[in-house]
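Novice: this one's structure only:
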């Protein structure tokens, strides 16, 4: 597409976050940037149900969640359906590494989240991201 925005692979996002203000902010930031938020849930059971029901391009999940299970379990459920995961957390664990595309450290700004999603989108397209936000750690190299 000449002089236009490149086509996104990531369009439909599931947010899994048990901090209401963070969930609310993420949902509004993503919608304002043109993403479709297919759901905002705060626990493993609701996340697994949404992953099984919806077409999702990316799961944005915190590692620490209220109730049974955590973001690692959400990533396992997403992986079983072939849905990529970005962990958004204050502390990324080694357990997350084989289950997600990367980890975005909290707290982050709208600009950092947008740039992280742009980098992930480029990565999923097999391209090397132009520049990674300092708060984003990619777990795998782009397939050039």
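Specialist: Noted; the coordinates are in hand. Keep in mind the model is a prediction, meaning the values are calculated, not measured. Numbering: from 1, shown residues only.

Novice: only C-alpha atoms from now on, for both contacts and neighbour counts.
Specialist: OK.

Novice: show me what contacts the nearest residue to residue 64 once chain neighbours are set aside?
Specialist: What sits nearest to residue 64 in space, not counting adjacent residues and going by Cα to Cα, 6 or more residues apart in numbering, is residue 70, at 5.5 Å. By Cα atoms under 8 Å, 6 or more residues apart in numbering, the residues touching residue 70 are 43, 44, 62, 63, 64.

Novice: from residue 111, how far off is residue 70?
Specialist: 26 Å (Cα to Cα, to the nearest Å).

Novice: same question, residue 122
Specialist: For residue 122 relative to residue 111 (Cα to Cα), the value is 16 Å.

Novice: of these two, who's got more company?
Specialist: residue 122 (20 against 11; other Cα atoms under 10 Å).

Novice: excluding its backbone neighbours, what's nearest that one?
Specialist: residue 129 (5.5 Å).

Novice: make sure that neighbour is indeed in a strand.
Specialist: No - counting by DSSP: H, G, I helix; E, B strand; the rest coil, one finds residue 129 to be coil, located in no strand.

Novice: count of neighbours near it?
Specialist: Residues near residue 129, counting by other Cα under 10 Å, number 18.

Novice: what's near enough to touch it?
Specialist: 118, 119, 120, 122, 123, 142.

Novice: excluding its backbone neighbours, what's nearest residue 39?
Specialist: With Cα to Cα, 6+ apart, the residue lying closest to residue 39 is residue 14, at 5.2 Å.

Novice: tell me which stretches of the chain form helices.
Specialist: Under the criterion DSSP state H, helices of the chain are mapped to 20-32, 44-53, 71-80, 110-124.

Novice: next up, a second structure to put side by side with the first:
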């Protein structure tokens, strides 16, 4: 009998992530953090039109979307398209709108830390996999 048991490896359902963010520094930071954590970033875009194209072409497992975007439209439009494609969305925004609950799986309040972003993704992955999240990050609401 071993003193320390082996931990069961949990298979992640989220590997491919689309970032929808119109603040270049935030988008770049998120992309770097996610790639460093082992995720594949299928795109980092700043408009609704390109986000919807990428949802259909890039087949993401998760969309991280700000609410306010450049060139018209909002993250709510992105979330509606993602929902129709069966892709969960986490809003990353300064203010989570009331409509968010119907369109997204959660909302992460800006500003957030890298650790909080990764923990929010882990919480959504756990929920999708039928497990209880290990840790709920500060500023994150899971719907």
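Specialist: Yep, that arrived. This is a predicted model, so every value here is computed, not measured.

Novice: care to give me the TM-score?
Specialist: Overlay of the two chains. TM-score (TM-score structural alignment, normalised by the length of the second structure): 0.93; 138 aligned residues with a Cα RMSD of 1.0 Å.

Novice: and the equivalent of residue 61 of the first structure over in the second structure, how close does it get to residue 80 of the second structure?
Specialist: Alignment note (TM-score structural alignment): residue 61 of the first structure maps to residue 65 of the second structure. Counting by Cα to Cα, the separation of residue 65 of the second structure from residue 80 of the second structure is 11 Å.

Novice: and those two? which has more neighbours close in?
Specialist: Comparing residue 65 of the second structure with residue 80 by other Cα under 10 Å, the one with more neighbours is residue 65, at 30 against 17.

Novice: measure that one to residue 8 of the second structure for me?
Specialist: When residue 65 of the second structure is compared with residue 8 of the second structure (using Cα to Cα), they lie 32 Å apart.

Novice: list the buried ones in stretch 11-23 of the second structure?
Specialist: For stretch 11-23 of the second structure, the neighbour count (16 or more other Cα atoms under 10 Å) marks 14, 16, 17, 18, 19, 20, 21, 22 as buried.

Novice: and the residue nearest to residue 122 of the first structure? What does it align with in the second structure?
Specialist: Under TM-score structural alignment, residue 129 of the first structure pairs with residue 133 in the second structure.

Novice: tell me how many other residues crowd the residue lying closest to residue 29 of the first structure once chain neighbours are set aside.
Specialist: Leaving out its chain neighbours, the residue that sits closest to residue 29 of the first structure by Cα to Cα, 6+ apart is residue 110, at 6.2 Å. Using other Cα under 10 Å, residue 110 of the first structure is surrounded by 15 other residues.

Novice: from residue 29 of the second structure, how far out is the spatially most central residue of the second structure?
Specialist: Closest to where the C-alpha atoms of the second structure average out (Cα atoms, centre = their mean) is residue 64, at 3.5 Å. Remark: distance between residue 64 of the second structure and residue 29 of the second structure (Cα to Cα) = 13 Å.

Novice: repeat for residue 59 of the second structure
Specialist: 22 Å.

Novice: from residue 49 of the first structure, how far off is the aligned residue in the first structure for residue 117 of the second structure?
Specialist: Correspondence of residue 117 of the second structure to the first structure, assessed by TM-score structural alignment: residue 113. Taking Cα to Cα as the measure, residue 113 of the first structure falls 25 Å from residue 49 of the first structure.

Novice: who has more neighbours, these two?
Specialist: Comparing residue 113 of the first structure with residue 49 by neighbour count (other Cα under 10 Å), the higher total belongs to residue 113, at 21 against 11.

Novice: next up, the contacts around that one.
Specialist: residue 104 are the contacts of residue 113 of the first structure under Cα under 8 Å, 6+ apart.

Novice: same thing with residue 86 of the second structure?
Specialist: Contacts of residue 86 of the second structure by Cα under 8 Å, 6+ apart: none found.

Novice: mind checking what it lines up with in the first structure?
Specialist: So residue 86 of the second structure corresponds to residue 82, using TM-score structural alignment.

Novice: repeat for residue 35 of the second structure
Specialist: Checking with TM-score structural alignment, residue 35 of the second structure has residue 31 as its match.
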